[in-house]
Every structure is written in structure tokens, then in C-alpha cells.
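Asker: The sequence and its predicted three-dimensional model are supplied below.
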Amino acid sequence: MDNKGNRQPGGNGWKKLAVLELVLLLVLCCAAGGVFYLRRKAARAQKDSARREWTVTQYAGSGDGLQSMFYSITDTAGHLVVIDGGWEQDEAAVRQLLQAYGNHVDAWIVTHAHPDHVGALNAILADNETGTDQKVDIDTIYTVEVNRERYEATAKDYDVVSAYENFISHTEKLSNVVYLKDNDTLDLIGLSMKVFNSWNEKVDAMKNNLLNNGSLMFRISGEQNSMLFCADVQSQMESDILAEHREELPSDYIQLGHHGNWGLTMDFYSQVNPKAVFFDAPSSVIDNEQENYDGYQLRDELTARGCTIFRWGSAPNAVTLR
């Protein structure tokens, strides 16, 4: 049989050849598409990996021998978290940071409402209410719920209850306030956050230092690094925290309890086993061996253990979490 006709255009041979060419073209397209997809996936993974890096920064207070607490957490995607903020007179320094991020804060963590922690935020919230052109947009405010009756009944002069009352007067009008409890967990701009201490029944039963001992202690962690924030929690809370969270405490970095003075014990810090620590007080407190301070003892013990010491004299001080 003569197959010559099959080799003519429109014959079976040409059809088979066309099909083979089409299949080959599809294979090449799929291969090219696969390579393009894998390259995009690798580029995205590299970009995501770069974004999974956070900077925790400590800022010095306004001076005058006053202790305070002001930290930020930022990432390469432009997110901003503020922790406390210091005294009312620290407002200008806090605003300088906020302006660099377009006056937008993803989360503001208020460990407790003592004036050396919440004063600057109180001033900012008051300005927000008056319609200032410096309005700060805060997505979420995280804090603790205080037993107001017990706090006001036990407060001392140094508590400056008016700072707490101002904070409540501002935040009770807002819908973005979240009260955290022991063992709460959340995603904090990609970091894992867990609460180890907040106001609870044990705090209710105390006779003094309720606001300090009811403040937020929490740990933030990435895949490789972590940092523990102790706020103003003092030694009275240690036994319960150790009983429930002992295995979770080890962290690369730690913000020392109650500014590094009259705070937590070395037994607690030994369990955390940090490689670097943050004091939130001036030299007149941390290095004072003449008055009723114990910060210098903690300073010496942590130095002897090989910890890097971050202090206001070198602030702003920053560490990276990955």
C-alpha cells in the first residue's frame, strides 16, 4: 500500500507530527513554568526569611534619677510595637519614634499603669481626644485588668493612683483594648507571645505592691531567639511563676524585674539563664551602694555569670530576634 498520501499536508503523518510538536511545546512550557514557579517560591521564601527578623530596642528615660520603661519591637515590614513608654515628660521621645512609623502602632503593650510606664501614653491618648494633628493610630492596646477597689484601698503615695485613673478614663472609651490573663498567647507581628503573669487572685490578697506584682510578665519568641519581659513583677510572685512556667522561662534576653532593683531573685534569673540583660534605671539607682538599693548586687552577679549588661548609658540598646 502506498503511504505517500499520509505524508501530505492534512494526512495522518502530518497530524501525528503536529500532535508530537504540540506535546513537546506543552512539556517545554510546563518545564519553564515550573522553573519560574520554583524561582518565585525561593525568592518569596528568602524574602519571608528576611522578614522573620525583629529588633527589640530599649530607650533611656528622661533622667533626673527617675527609673522608667520604654521599648519598641520593629520588623523589616514596617510594623511597630511599643511597650509602656515612660513618664509624661518622655512623650516627645516617644513621639519621635512614632513619627518615624507614620504615627501608626500595631500594638501598644501597657505592662501596668504606674506613671513611669504609662505617663507618655496617657498624654498621647489625651491629645488624640482633642483632635490633635499628631493623632496616633493604635490598632490594639494590650494591658492587664486591675481590681480597682483593691488597688485604691492598698495604694501608697509612690503608686500615684491618678496615673492609673487617667489611663482608665482614656481607655474605657476605646474599643481596641484587650486585657491579658495568665497563659494567654497571641501573635505579635509574627512573634509568639505568652503571658506568664498578670493581675490575679494572689495579687488581690496582697497588702502592698499590687500594681507591680499584677503587671504583665510575658515572653516573645521567634524560631531561634526569645526575650522575657518582667515589667515590675517582684519576688512575691516567683513561686507561682516558677511552678507553672519553669520550663518555659529560659530566654536569650531579659528585661529585669522592677528595673533591676528590688525585683526578682538570682534563683529566678538562673532559671531564665539569659545571655544579655536590660536594666531600666539610671546609674544613681543601679550603682548606688550607699542607700537602700540592691541593683548593684544584681549587676555584679549577672556580670560574674558572663551576661552582657545593657544600661541607659549606652541606650538606645537593641537586640535582634530571629
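Answerer: Good, I have the coordinates.

Asker: Please count neighbours and contacts with C-alpha atoms only from this point.
Answerer: Fine.

Asker: Show me what counts as buried in the helix ranked longest in the chain.
Answerer: Ranked by residue count and defined by DSSP state H, the top helix of the chain is helix 12-51. Going by neighbour count (16 or more other Cα atoms under 10 Å), the buried part of helix 12-51 is Gly13.

Asker: again, but for stretch 223-236
Answerer: Ser226, Met227, Leu228, Phe229, Cys230, Ala231, Asp232, Val233, Gln234, Ser235, Gln236.

Asker: The first one touches Ala276, doesn't it?
Answerer: No - the pair Ser226 / Ala276 is not scored as a contact, 11.1 Å apart, by Cα atoms under 8 Å.

Asker: what ranges do the strands span in the protein?
Answerer: Along the chain, counting by DSSP state E, strands occupy 54-58, 70-75, 80-84, 104-109, 137-143, 177-179, 185-188, 191-197, 217-221, 226-229, 253-255, 276-278, 308-310, 317-321.

Asker: Tell me which of those strands sits nearest to Ile241.
Answerer: Between Ile241 and those, the shortest separation by Cα to Cα is 6.6 Å, and it involves strand 191-197.

Asker: Report the angle between the closest one and strand 54-58.
Answerer: If you take axes from the mean of the first three to the mean of the last three Cα atoms, to 10 degrees, strand 191-197 sits at 50 degrees to strand 54-58.

Asker: Which neighbouring elements make contact with strand 191-197?
Answerer: Applying 3 or more Cα pairs under 8 Å, 6 or more residues apart in numbering; DSSP states H and E, we find strand 191-197 packed against strand 185-188, strand 217-221, helix 238-245.

Asker: so of the ones you listed, which one's packed in deepest?
Answerer: strand 217-221 (a mean of 22; mean count of other Cα atoms under 10 Å).

Asker: Break down the stretch 151-300 of the chain into its helices, ranges please.
Answerer: 161-171, 201-204, 210-213, 238-245, 266-272, 283-286, 295-304 (DSSP state H, counting those that start in this stretch).

Asker: Included below, for side-by-side comparison, is a second structure:
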Amino acid sequence: MENKRKIKTKKLILILILILISILAIGLKMILNYENKIELCQLKDNGSSQMMGYIITTKNKKTIVIDGGTDKDTQNLIEQIKQRTGKVDYWFITHPHKDHATCFINIVQNTDIKIENVYVTLNEIDWYKQYEPQRTIEAENLQKVLQNEKIKDKVTEVKLNQEINIDNIRCKILGIKNPEITTNAINNSSMVIRMQVNNKTILFLGDTGKESSEKLIKEQPQKELKADIVQMAHHGQNGATEELYKIINPKICLWPTPQWLWDNNSGGGEDSGNWKTKETRKWIENLKVEQNIIEKDGNKTIKIW
């Protein structure tokens, strides 16, 4: 009887030790993740146009910018950069439309802010002239500034599935220019960026459209497309397909969407416009997303760890 009691006591002690080790391991992992946290800020719109801009701070205080916005959004981005280190370590331009790339152009041309690396995916100018002539000037403006002496040696044309490691963030380029897609041409040639930090994944879609959504689904494994956080394509309307969002299955949605577009308001009140924001909002509601972070609500920062 005494031996049985001793065996039971030893088993109980062993179980308690294993439980304690598990608790300590979980606690250590949480501490390490917290130390490796990043901060992601979705920038507000500062004019009457839609725009898109994100600024990310890594664990070692490196600054990453994705797009930036329009001319009227430039000062806000400058202030955000100066609140950090005063320079940009990595700048990703998803495509050359002015509501995405103008801040970058202005900062290169008109400020002394240092930019260490620039990543783009661009077609030849003749392609823009043929398939989106009314907006070729926007591609020309970006191409011109990329030749500026301050940055021309720091520009990289990304490759499909290229990996870029930035401190504790592993970036992978899932989508690049698609010269064969000539419908909604420039948007469908948006860069798509997957970022992984700790066990969290963020997916930036730029202005991905229907056709490039279909290409992503066809060419990328579903596990690569799944993400905890997704940037809603084309400002949350008439962009990526419902099928793609179902595959992504996000917990948090980043909406680069101004108030008027969120409300589908063309000036005559809510739902007076022809935009498809409400349709996209329904898709996301059906996915039971936990949090929507919307451009209309101002500069919003989340910590990811």
C-alpha cells in the first residue's frame, strides 16, 4: 500500500512539473513574441480622393512604407516618418496610380528624407499607353522619379515569389505585373505582398482585380494566400473576388476606404453611388471577420506580435 502511495505521489509530482514547464514555455514564447512585435499604421485620407498608405515599424525600428497616397496625403506621411526614425528603410510601390504613388514622388523630389530601398513592379511605358492611355502619365511620373540620383541605385524590380527579410518580418512577393491581363490593366498588375511576423500573416493586395485574383488562386498554394490580416483590394470595392477573400479567411481587414466610398455616397446620400463597397462589406461580414480597420476613421495603429 505504501509503495502504491509513493508511486501515485511521484506521478502527481511529474504531472505538476510537466504542467509548470508548459506554462513557462508558453510564457517565454509570449515574451519573445512581444519583444518581436511590429506596429502597423493605416494612414488616413486627407483629401477628397481615395488613397492607400501604410507605415510599418519593425522590432529594431526599421521603417517600411507601402504606397503612401495622393498629393494631399504627403504631409501626413512625412509627419509619420519623422515620428519614427526620419528615414524609410524599405518602400514598396504596389502600382503607379496617383492615389498610391504620389506621396513617394513628392518625398523623393521635395524632401531630404532618406530612402534606402525601393521595390516596384512595372510594365514598359508602351504597355500603359496601349492598355490604359488615360493614366499613362501616372506611370511616366513614377518611372521618371525612379531615375532620380538620390534613389536610382536603390530601386529593385521584384520577382515572383521573391523573399525579402526585414528584421523579424519575412516578406514574400506573391503577385507582380501581369502584362497579359489587359482588362483593368494597371490595377491587375499590382504587387501582392505577404508578410509574416511571429505566427501572424499580413497580405497586401494593392488594387488587385478580378483577373489577377483568379491568377493568384490558380498559381499560388492556398496556404500562401491565407492570412490573419488582409488589406482590402482597390479600396474595398470592385477589386479582389469573393473567392479570394474566402481563401484568405482573415481575422482583421484593413480598409483603405474614405467615408464617401464606405457609404457608397456620390453626393446624394448613402447608396447614391454605383460603387460596390456594400457588396464587399457583406462578403466580409459573412466571413465573420473579428475587426475592420477603416481609413475613414483616421490614422490607426495596431501592434502585431
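Answerer: Structure received. Because the structure is a prediction, the values reported are computed rather than measured.

Asker: Please state their TM-score.
Answerer: In this superposition the chains share a TM-score of 0.82, using TM-score structural alignment, normalised by the length of structure 2; 266 aligned residues with a Cα RMSD of 1.9 Å.

Asker: quick revisit: intersection of neighbour lists for Ser226 and Ala276 of structure 1?
Answerer: Asp252, Tyr253 (Cα atoms under 8 Å, 6 or more residues apart in numbering).

Asker: any idea how far Ser198 of structure 1 is from the counterpart of Lys129 of structure 2 in structure 1?
Answerer: Residue pairing (TM-score structural alignment): Lys129 of structure 2 is matched to Glu152 of structure 1. According to Cα to Cα, to the nearest Å, Glu152 of structure 1 and Ser198 of structure 1 sit 17 Å apart.

Asker: More neighbours: which of those two?
Answerer: Shown here are Glu152 of structure 1 and Ser198; by other Cα atoms under 10 Å, Ser198 has more neighbours (29 against 15).

Asker: I'd say the more buried one and Leu211 touch.
Answerer: No - counting by Cα under 8 Å, Ser198 of structure 1 does not reach Leu211; the two are 9.6 Å apart.

Asker: Ile56 of structure 2 matches what in structure 1?
Answerer: In structure 1, Ile56 of structure 2 lines up with Ile73, judged by TM-score structural alignment.

Asker: ok, now which ones touch its match?
Answerer: So Ile73 of structure 1 contacts Trp54, Thr55, Val56, Thr57, Leu80, Val81, Val82 (Cα under 8 Å, 6+ apart).

Asker: ok now do the first one, which residues does it touch?
Answerer: By Cα under 8 Å, 6+ apart, Trp54 of structure 1 lies in contact with Ile73, Thr74, Asp75, Thr76, Thr320, Leu321, Arg322.

Asker: Swap in 7 Å and give it another go.
Answerer: Ile73, Thr74, Asp75, Thr320, Leu321, Arg322 (Cα atoms under 7 Å, 6 or more residues apart in numbering).

Asker: for the third one, same thing?
Answerer: Val56 of structure 1 makes contact with Tyr71, Ser72, Ile73, Thr74, Ala318, Val319, Thr320, according to Cα under 7 Å, 6+ apart.

Asker: Can you find the partner of it in structure 2?
Answerer: Using TM-score structural alignment, Val56 of structure 1 pairs with Leu40 in structure 2.

Asker: For Lys296 of structure 2, give its distance to Lys251 of structure 2.
Answerer: Here Lys296 of structure 2 is placed at a distance of 20 Å from Lys251 of structure 2 (Cα to Cα).

Asker: Tell me which of those two has more neighbours.
Answerer: With neighbours defined as other Cα under 10 Å, Lys296 of structure 2 and Lys251 compare such that Lys296 has more, 20 against 16.

Asker: For that one, what is the corresponding residue in structure 1?
Answerer: Checking with TM-score structural alignment, Lys296 of structure 2 has Gly313 as its match.

Asker: Would you quantify the distance from the closest residue to the match of Lys129 of structure 2 other than its chain neighbours to Glu172 of structure 1?
Answerer: Excluding its sequence neighbours, the residue lying closest to Glu152 of structure 1 (Cα to Cα, 6 or more residues apart in numbering) is Val161, at 7.1 Å. From Val161 of structure 1 across to Glu172 of structure 1, the span is 16 Å (Cα to Cα).

Asker: These two: which is more packed in?
Answerer: Just comparing Val161 of structure 1 and Glu172: by other Cα under 10 Å the higher neighbour count belongs to Val161, 17 against 10.

Asker: residues touching Glu53 of structure 1, list them.
Answerer: Asp75, Thr76, Thr320, Leu321, Arg322.

Asker: wait, which of those residues is closest to Ala50 of structure 1?
Answerer: Of all the contacts of Glu53 of structure 1, Ala50 of structure 1 sits closest to Thr76, with 7.6 Å by Cα to Cα.

Asker: The closest one contacts Ser49, doesn't it?
Answerer: No - using Cα atoms under 7 Å, Thr76 of structure 1 is not in contact with Ser49; the gap is 10.5 Å.

Asker: returning to that earlier point: how far does the longest helix of structure 1 sit from its chain's centre?
Answerer: Mean-position distance between helix 12-51 of structure 1 and its chain equals 43 Å (Cα atoms, centre = their mean, to the nearest Å).

Asker: just the angle between that helix and strand 70-75, please?
Answerer: Going by the same axes, to 10 degrees, helix 12-51 of structure 1 makes 170 degrees with strand 70-75.

Asker: Mind giving me the packing neighbours of helix 12-51 of structure 1?
Answerer: Counting contacts by 3 or more Cα pairs under 7 Å, 6 or more residues apart in numbering; DSSP states H and E, helix 12-51 of structure 1 is packed against no other helix or strand.

Asker: Please check the contacts of Glu53 of structure 1 and keep the buried ones.
Answerer: By 16+ other Cα under 10 Å, the contacts of Glu53 of structure 1 give Asp75, Thr320, Leu321, Arg322 as buried.

Asker: Excluding chain neighbours, what is closest to the second one?
Answerer: Translated: Thr320 of structure 1. Thr55 (4.6 Å).

Asker: Now do the contacts for the counterpart of Leu254 of structure 2 in structure 1.
Answerer: Residue correspondence to structure 1 (TM-score structural alignment): Leu254 of structure 2 is matched to Phe278. Going by Cα under 7 Å, 6+ apart, Phe278 of structure 1 touches Ile254, Gln255, Leu256, Ile309, Phe310, Arg311.

Asker: again, 8 Å this time
Answerer: The contact partners of Phe278 of structure 1, by Cα under 8 Å, 6+ apart, come to Gln58, Tyr253, Ile254, Gln255, Leu256, Gly260, Ile309, Phe310, Arg311.

Asker: what's the distance between it and Leu211 of structure 1?
Answerer: Taking Cα to Cα, one finds Phe278 of structure 1 at 21 Å from Leu211 of structure 1.
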